Structure formats: structure tokens, C-alpha cells
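Trainee: no sequence on this one, just coordinates:
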């Protein structure tokens, strides 16, 4: 009887623990690559009209439209270092590139750029808090090494430098379910390594396939997760990242929506140069956007069918934007232009969040602590992070428990010195800048750490950033204030511009 009584007590305790675990929300974070904030159809619809101060893209995104109406939508989320790897490093660690270990896009010529193994990542915290953690899709935060599971002693690809990478189990930072790769840009010929290191080549457009894998995980179809735990699922889709040139890059059904639309009806932003050779890519880019929307919708539908949508925090975001012929640049990213820095950030948490649009200047390192806050894990946020938990503002936009940011940093790094083998041994902090609700400023330096040039845009008066006002009387007065505030923020994060004396040196040259 005693044993039976003890067993009943232990069983009741176990059920109680399980019930408490299930009270915590599931978290799903979906982030396609190179997806700009303007590429969402709802911005042009009546109930969202006027929330952006410039034209949005004429894209078809019915699932994101529906999701936005159930969510808090940020109009001014910023990718501070708008490149895949640096943003992802900040996303996972809550730190800026100088601390995350990822100041540059990761490849085999840049051993200095790789996610810190000793960092306590978002997924580490979730795992330690009792979550089942899954990662599906593109990661791109690892320095590629000769660790191919299929070909021991070799890289996972033959091109040099190597970009793709296999993440070994000890470097997965708490993710117990794995179906991922480093970076690989054949959208209809993707590959993945699973939890055990087996390689899979599905020969299917990657967002669709990744959505199917996410659905299997949500449904726990094959026992992929511990059903007694809440789950944390990240899905890193590659499209609408380049290439976007042919039907090898997107689904034909999506391309057909844009095939016969004149380019001037697609590239509607006033700063877009429709005569650039890249202009035709707009059809394929927008087709990829629509395909990502459909894949995201598949995940949302599966979540609802499983009865989990009310107790799941779902986010749709991206790691950086895409200029797509704006500003006469072929570089889709790595710039302070709004098309590059401004990314989607849409968050839904059942009936707990009242749908609205907010102009919160959310920065990349803020996402990790904010999402931990959304999961009720405020007290688990690592002390070393540099981001801020803004979760109270999603519940109460007027909350005074956390101060709203007045600015977001812009960071651009380039390869620094190289060794005899051509490997990058440090990085060059080529530009620093600041984004406020009115201005965008970026200050560039040469290799001798002297001022090279300055960009300054009044985003309210000039939303397409057509006029650089850095040398005007108004501009010089604004630069003085903006540069001071930028210095304060750079000091807070111990940026190289501060530690190497670049900030003070350039300050003298700006007078």
C-alpha cells in the first residue's frame, strides 16, 4: 500500500509538473532571408494605410495579411548589421557583432567569424527552462571546418572559400531536434543534416519542404519532440534570398502572378532605378515572397489544426532586407538604406496581444530578451546580453516599465588584415551610424580610420532617402546631435569605434 501510495503521489506530481510546463507558451520563430519590410501586401490595404511613410511593394501575401490582423506589427524593426550571419549571431545571443562572435558573413576564409561556443544562446535558455527545441533550415553562423559527416576530414562542399557548414551536436546550443545546413543557394535543390548527421536532399523548393518538416514537428508525427514539454521552433527559410533570376529560384505558380506586370508597376518605390540590369529580378524576388507566404500559411494552419494557436507565440521576421534597385546599388544589403535595414517583425500570441501597429525601434539583439520575456522567462535572461526586453510594450504600448528606444545603431564591417594563407585575422569597422524616427545617419571611414564620407537623410521629409543633406546647415546641426547619441550607444556596447579611438578621431574631423 505504501509503495502504491507513493507511486500515486509521484504520478500526481509528474502530472502537475507537466501541466505547469504546458502553461508556458510554445514559441515559433519563422525568418526568411533577405525579406524587406515593404514586401507585405497588407501595408497597402485600408486598415494599415499610412503606417509606412512610403510605398510598399505590390506583392501577394494573403497569409501574412491575415496573420498581421491578429498580431502586433512593428513598422520600424531594424537589422543593425544587415547581413545574414551578423544578424543571426545577434538573434541567437542577444549581443551585437563585436560580442556575438559573428562580425562578418561566415565562410572558411573568416575564422574570426563564428557563433561563440561559450555564449548562452536563446535556445540554451529555452532548453534549460524545459523546452523541446528545434531548428529547421538555414543557420549560417558557423565557421566551416572539415567535419563532413559523410566525408570525414573534408568540408561539406568543394567550392572555395567554403560557405556551407555542418553544425556538430555539441555546437547546437540546446536544440535537440535538428534539420539544418549552413548556407546553400540552390532553392529547388536544398540539403539538410538531421539530428544524427544524416544528409537529406528532397529536391523540393526549400520553404515548402521546411514548412512540411515544421508541420511534422508541430504534429509530433514521428515522436520528434517530447510532448510533455512546450516547444521552441525556429524555421530559417532561405528565399527570397538571391538567386532570383529564373524559375529554378521560385515556384512557377508564384512567378505567373508577376510575369506580365510591367517593371514600373512592380518597382514602385521612387528611389528604384528600373533601368538597372537587376530590375527583371523583381519578378522572381516577389514570386519568392509569395511562395514564402504560402509556406508560412501552411505552418499557421497546422498550428490551428493541432489546437495550439492560442498558446503559441508566433513571430514572422527576417535577418535583413533587399534594396532591389533602390539607391542605384546592386548590393541588396549591408547598407543603412531603409530597404536594407527595415525588416518585418510581426508577433501573435493568441488573444493575449491586442492587434495594433507599433513604431518600436526594435534592434537585432533585442529580439532574444524580448522573446524570453514573452515566454515568461524574464529572470532567465543572461546577464551578458546587450539587448533589451521590450515584451511589456507588446502587451501595453504605453507601459512605463521599460523605456522605449530612441535610436538603433547601424553597423558595417569588412574584412580586415589577412595572414599568409589569405585568412581574415581581424575585421575592419568600416561604418557606424544611427537610425531614429526622423533621421538615418551613417559615417564611413577609410583604412586609416579617417572620415571618408557621411550619409544623412531626413526620413520624414525624404522617405525615399533621395537627398543626402550631410553638408547642409540643417544636416550639420543634426549630425552633431546624432553623432553624440551614436557615441553613447557605441560606448554601451564597447564597440571597436570606441575601444580603438576611432569615434574620437572622426569626431574631430566632423567639426
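Mentor: Ah, there it is. In this text the structure is predicted, and so the values were computed from the model without any measurement.
Trainee: only C-alpha atoms for contact and neighbour calcs from this point on.
Mentor: Fine.
Trainee: Span of stretch 338-346 from start to end?
Mentor: 18 Å (C-alpha to C-alpha, to the nearest Å).
Trainee: Run through who's touching it.
Mentor: With contact meaning C-alpha atoms under 8 Å, 6 or more residues apart in numbering, stretch 338-346 is reached by 35-38, 68, 71-82, 315-323, 326, 332-335.
Trainee: Please repeat the previous calculation with a cut-off of 6 Å.
Mentor: 36-37, 72-74, 77-79, 82, 315-318, 320-323, 333 (C-alpha atoms under 6 Å, 6 or more residues apart in numbering).
Trainee: and that stretch, how far out from the chain's middle?
Mentor: 9 Å (C-alpha atoms, centre = their mean, to the nearest Å).
Trainee: and if you look at stretch 277-288?
Mentor: On C-alpha atoms, centre = their mean, the centre of stretch 277-288 falls 21 Å from the chain's centre.
Trainee: Could you list the buried residues of that stretch?
Mentor: 279-288 (16 or more other C-alpha atoms under 10 Å).
Trainee: now these as CSV including secondary structure?
Mentor: As requested, the buried residues of stretch 277-288 are exported to CSV (DSSP: H, G, I helix; E, B strand; the rest coil):
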residue, secondary structure
279, helix
280, helix
281, helix
282, helix
283, helix
284, helix
285, helix
286, helix
287, helix
288, helix
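Trainee: Residue 238: which of these is nearest?
Mentor: Distance to residue 238 across these (C-alpha to C-alpha) is lowest for residue 288, with 9.8 Å.
Trainee: residue contacts, the residue nearest to the spatial centre of the chain?
Mentor: For the chain, the residue lying nearest the average C-alpha position, counting by C-alpha atoms, centre = their mean, turns out to be residue 319 (2.6 Å). Contact partners of residue 319, counting by C-alpha under 6 Å, 6+ apart, are 33, 84, 87.
Trainee: Of the residues you listed - the most surrounded one?
Mentor: The most crowded member of the contacts of residue 319, judged by other C-alpha atoms under 10 Å, is residue 87 (30 neighbours).
Trainee: And that residue, how far from residue 212?
Mentor: Relative to residue 212, residue 87 is positioned 25 Å away (C-alpha to C-alpha).
Trainee: and residue 445, what is it in contact with?
Mentor: Contact analysis of residue 445 by C-alpha under 6 Å, 6+ apart lists 430, 451-452.
Trainee: Do a quick rundown of the strands in the stretch 101-250 of the chain.
Mentor: For the stretch 101-250 of the chain, applying DSSP state E, counting those that start in this stretch gives strands covering 132-138, 177-181, 192-194, 199-200, 231-236.
Trainee: In addition, the following structure is provided for comparison:
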């Protein structure tokens, strides 16, 4: 008991002696479409100084949907997209109106934090479809203060549309979007610090490095991001990293990836320019970080009791696998994203490879704030502290899903034929002895990648039985991954974090490695349902998604293994 009390006292940063709230504060910075694998964070000295050096980088953090709105809703609710039913950026399957229709305006992070005694603030982009016609129908609940970017001006860097608190919206021509968000964030931080008897949460959501999206007049145009004028001169000789999957000689092996032609030099030049503009636009985000940290440093007792998080909603690709600028794919560039955290009890300068996802973020904040976890969370706390790491309880998988079309941004190299259905389900499994990516497309094509030996996803191992991973035949691995993906596709609550418990109620299987025992071969290879699709739908249509539940292991079925 004494030891636990000491640990609790230390984890709160000794704030009790200051007279301030004992609960920790949170500042949550989320960019828009920021890559990890194209090295964008290498060009952000503030991220390196204030997050990489002062906190922990979770290198295997994933979004659960590689698309803005469904990703943000999953993050804010702690629920997988198949449970939020917000699966797109606009009607009928997504957007702010869908968020309202599904009842989440009363059941998401800021509402829960207010119920726990927090003051809550937000500035920047909340989600797609939060617009001049919807922002007050109804207003987003749960915020003591807000300054939202809203459509159609959300993605117009020098002509934003914003609404502060409950005031009518304003157009702000000539003012740079990220600077407006930075000023609002520091202002809310001043207000939060002044209310010293209450802990605070501040969400900060600049749009960089998202494309500049002009929706009026139609059709919408997706242009490169626009940097602040003071940053336009930077990185003139920088180009997209020429990784092995950059415009490769061979096309992909599944869905529309098979049809993509190689980019020509003018298209590569165009993409390089787009990449530079992304890096330039992130410099104002870096300045935003510096402003927030500088204000916190003026009140050291507040800084010592504040967790700062830096992440993005989804990743981005430019030229990888012959793709034009865009997101939404299951490739690593789109789903494996930056996630940094610093604060009380967080190791400095550390790198962790424990897999985590956006559905884990709200449970993590709850844990750090001492709020009991909700049973309907589909995620679990990320082991951000030594205490959580020592428990070694975090699951080894991440469930990734997508419904709808692949959207090309920028100069559409491939015409309308590139707007093909992109519906798929993916599971990433990261263990001590394996790192795997398994995908089933709505065309019922499959992909399997050994991410340890093929991090650029160039060799699809599905149906290549001459190959083995970790000494396991490919067909045996895919049979287990199929069952895992099938269990996750409609999971709720604990099943999402402990899917092997559902497949093996006896509790003797807790990981992919456990499931690879030979006694289970017949169960997985012959008796289990397969992940399949009846058609490529644009949203979550259960009648299109084949089997919805797996076969459950029965102990008496050991006779199968004895008979083989």
C-alpha cells in the first residue's frame, strides 16, 4: 500500500503541494495527413526537441482507418470504425452529421472529461462535414472553449472559416490557418492555467500538411498544401525518399494496385514539389509546438503535470507503389503514423515498438487521469509509463479497416479509373518474433507481408507455400490471421483487445505464437470460416461482408489433431 501511494504521488508530479489540481493536464496536438515513413518528422526540430528528446516515440502506432473523419471519430470515442459506423468523410456514411446521428455528441472524449472535472478546449479541425451549415445543428458538445475550423474553409490555408465558442462563423482572408490555430491554442492555455483548481484538456488540430482543398465551385480541387510565406523558400532541393517501393519496376499484386503504371519523370517532379510543400507547411506546426511549450515553461508546475501528445489522423503516400498523392490504403505509409507522448512518468528519449492504435488513445488518457475505463472501449491503455510497460499486458495486434473509394489528390495521373473501390480489412500483428501485415480486399484478393524482411511490402507471400515466416508455413500463418481478422471485423469491447479469448475460451491461446501450435491446424485450416466479401460496398453493409463471426474452438476437438 505504501509503495503504491508513493508511485501515485510521483506520477502526479508532486502537484498536490502546489495547490493546483492533482489530476494531470493534457495537450493533444493532431496534424492532418502527416506521414511517418516519408520522414516528415526529421524536418521538424520542435518535434525532435520537445517530443522525441523529452518523451517516448511509439514507433508502431497505427490509425485504424486511413481517412480523416472515421479516424478522428474512432480516436475521440475509443471505438473501432465498424462500431461508430462513421466510415467516410461525407454522407451517407460519414461526416459530422453522421457523428451526430450515431449519438456520439453525448458520448465522446470532451463530455467524459468534463464529467471527470476537466476544463476542455479545442481549436482547429474537428472532423469533415463540420461546416457553416452544420456547426450549430447541433453544436459540438463538451467544450468549455472552442475555435473550430469549419468547411468550406477548413483546408484553405489563407482564407479559413472559423467559429469561436458559440459565435457566428467568420471568414479570415489573408491570415494563415496554422497561425490562427496556434494563437487560439495559446489563448486557451492561458485560460486553462488561470483556472488553477481544475485540470484541463486542450485539443490542437492544425490542417497541415493536408492538401489545400477547394470545394466551391465544384468539382472539388485537391492542390498541394500552402506553406506560410515565411517558409516558402525552404527545402528547395529535397525530394521524396527513394525507398525500394518508390515507383517500383513491378506493379502490385492485388486490386487496383495491379493496374497502376509507372510514373513518368514529369509526374515524379510534380510529386517531389508536393512533398516539399508538405514539409514547408509543417514548419508553422513546429512553431505552434514551440509557442505552446514556451507558455508552459513560464509555469513550471503546470508543465510538470501536463502530458503532451503529438500525432496525426492518418498517414500519406506520394509515389510509393506507383501511387499519386493520397491516403486511404492499407500500406504502411498510410496506416503507421507518428505518435509521441511526454509528461509525468514518461521516459525521455525512448522508442517503443509495442503496437498501438487510435482506439487506444482515449483509454490511455482515462488511465493517466485516474478515470475508470469504459467497458465499451474497443482499445486499451498504451503502456506509456514504466508501470504499464512492466505489466506486459498490451495486445500484439491492430485492426485496420476501410470502406469506399480510393481518392486521388492533386493532378490525377490515372483519370477517373483510379477512383476504384478501396474496401479492405487488414490486421497488423507485431510480436517479438514476427511482424506481419495481412489484408483481405473486397475483391477477395489477399496480401501477406513479412514486415521484418520486407518493410516496403514488395513481396506478397500469400499462397507461396515454398516460403516460411519464423519457421511456419505460409498457409498455416494465413489460416490463423484469417481467424484473427474475422474475430476483429465485428468485435466490441474486450473482444477487440483480446480476440484470442473468443477463439479459445479456455485461455490457453493469447497470441499468434500460441495459436500456431500444431494441435490447432485442422481447426484453422479446415473448420474456420473465411473472411470474404459478397461485393465492394461504399460503406459498412453487413450483407456484403460474408461471415461475421468465427467458429469457436472446442476442447474436445483435440481429436482432430490426433487423427491427422
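Mentor: Yep, that arrived. Everything numeric here is computed off the predicted structure, so don't read it as measured data.
Trainee: Mind checking the TM-score on these two?
Mentor: The TM-score (TM-score structural alignment, normalised by the length of the first structure) is 0.76; 432 aligned residues with a C-alpha RMSD of 3.3 Å.
Trainee: ok, which pair from the buried residues of stretch 277-288 of the first structure is furthest apart?
Mentor: Between any two of those (C-alpha to C-alpha), the greatest distance is 15.1 Å, for 279 and 288.
Trainee: just to revisit the earlier point, and the residue nearest to the centre of the first structure, what pairs with it in the second structure?
Mentor: Structural alignment (TM-score structural alignment) places residue 319 of the first structure against residue 313 in the second structure.
Trainee: With residue 128 of the first structure instead?
Mentor: Residue 128 of the first structure maps onto residue 115 in the second structure, by TM-score structural alignment.
Trainee: Quick check: its match vs residue 143 of the second structure, distance?
Mentor: Applying C-alpha to C-alpha to residue 115 of the second structure and residue 143 of the second structure gives a distance of 12 Å.
Trainee: In terms of neighbours, single out the busier of these two.
Mentor: residue 143 (20 against 11).
Trainee: Next, work out how far apart the more buried one and residue 563 of the second structure are.
Mentor: Distance from residue 143 of the second structure to residue 563 of the second structure, by C-alpha to C-alpha: 62 Å.
Trainee: swap in residue 245 of the second structure?
Mentor: 45 Å.
Trainee: likewise residue 387 of the second structure?
Mentor: 46 Å.
Trainee: now residue 343 of the first structure, nearest residue through space, not along the chain?
Mentor: residue 37 (4.5 Å; C-alpha to C-alpha, 6 or more residues apart in numbering).
Trainee: And residue 387 and residue 563 of the second structure? Which one has more around it.
Mentor: Between residue 387 of the second structure and residue 563, residue 387 has the larger neighbour count (other C-alpha under 10 Å), namely 12 against 7.
Trainee: Aligned to the more buried one, what sits in the first structure?
Mentor: Per TM-score structural alignment, residue 387 of the second structure is aligned with residue 396.
Trainee: which residues touch stretch 381-390 of the second structure?
Mentor: 345-346, 360, 363-364.
Trainee: Closest one of those residues to residue 90 of the second structure?
Mentor: So of these, ranked by how close each gets to residue 90 of the second structure (C-alpha to C-alpha), first place is residue 360, at 24.6 Å.
Trainee: what about the counterpart of the closest one in the first structure, neighbour count?
Mentor: Aligned counterpart of residue 360 of the second structure in the first structure: residue 366 (TM-score structural alignment). If you count neighbours by other C-alpha under 10 Å, residue 366 of the first structure ends up with 23.
Trainee: residues near the residue lying closest to residue 366 of the first structure once chain neighbours are set aside, how many?
Mentor: The shortest distance from residue 366 of the first structure to any non-neighbouring residue, by C-alpha to C-alpha, 6+ apart, is to residue 387 (4.1 Å). Number of residues near residue 387 of the first structure (other C-alpha under 10 Å) recorded here: 23.
Trainee: got it, and the one 5 residues further on?
Mentor: Burial measure for residue 392 of the first structure: 16 neighbouring residues, criterion other C-alpha under 10 Å.
Trainee: what's the helix or strand for it?
Mentor: helix 391-395 (DSSP states H and E).
Trainee: ok, residues contacting the helix or strand just after that helix?
Mentor: Per DSSP H and E, the first helix or strand lying C-terminal to helix 391-395 of the first structure is strand 408-415. Strand 408-415 of the first structure is contacted from outside by 80-81, 427-435, using C-alpha under 6 Å, 6+ apart.
Trainee: Any figure for the gap between residue 16 of the first structure and residue 78 of the first structure?
Mentor: Relative to residue 78 of the first structure, and taking C-alpha to C-alpha, residue 16 of the first structure is found at 41 Å.
Trainee: again, but for residue 67 of the first structure
Mentor: From residue 67 of the first structure over to residue 78 of the first structure the distance is 20 Å, taken as C-alpha to C-alpha.
Trainee: who's more crowded, these two?
Mentor: Neighbour tally, residue 67 of the first structure and residue 78, criterion other C-alpha under 10 Å: the higher count belongs to residue 78, 31 against 22.
Trainee: Please identify the residue in the second structure that aligns with the more buried one.
Mentor: Counting by TM-score structural alignment, residue 78 of the first structure lines up with residue 62 in the second structure.
Trainee: Doesn't residue 293 of the first structure belong to a strand?
Mentor: No: per three-state DSSP, residue 293 of the first structure lies outside any strand segment and is helix.
Trainee: residue contacts, it?
Mentor: By C-alpha under 6 Å, 6+ apart, the residues touching residue 293 of the first structure are 61, 63.
Trainee: Repeat the analysis, applying 10 Å as the threshold.
Mentor: Neighbour list for residue 293 of the first structure: 32, 40, 60-65, 207-208, 287 [criterion: C-alpha atoms under 10 Å, 6 or more residues apart in numbering].
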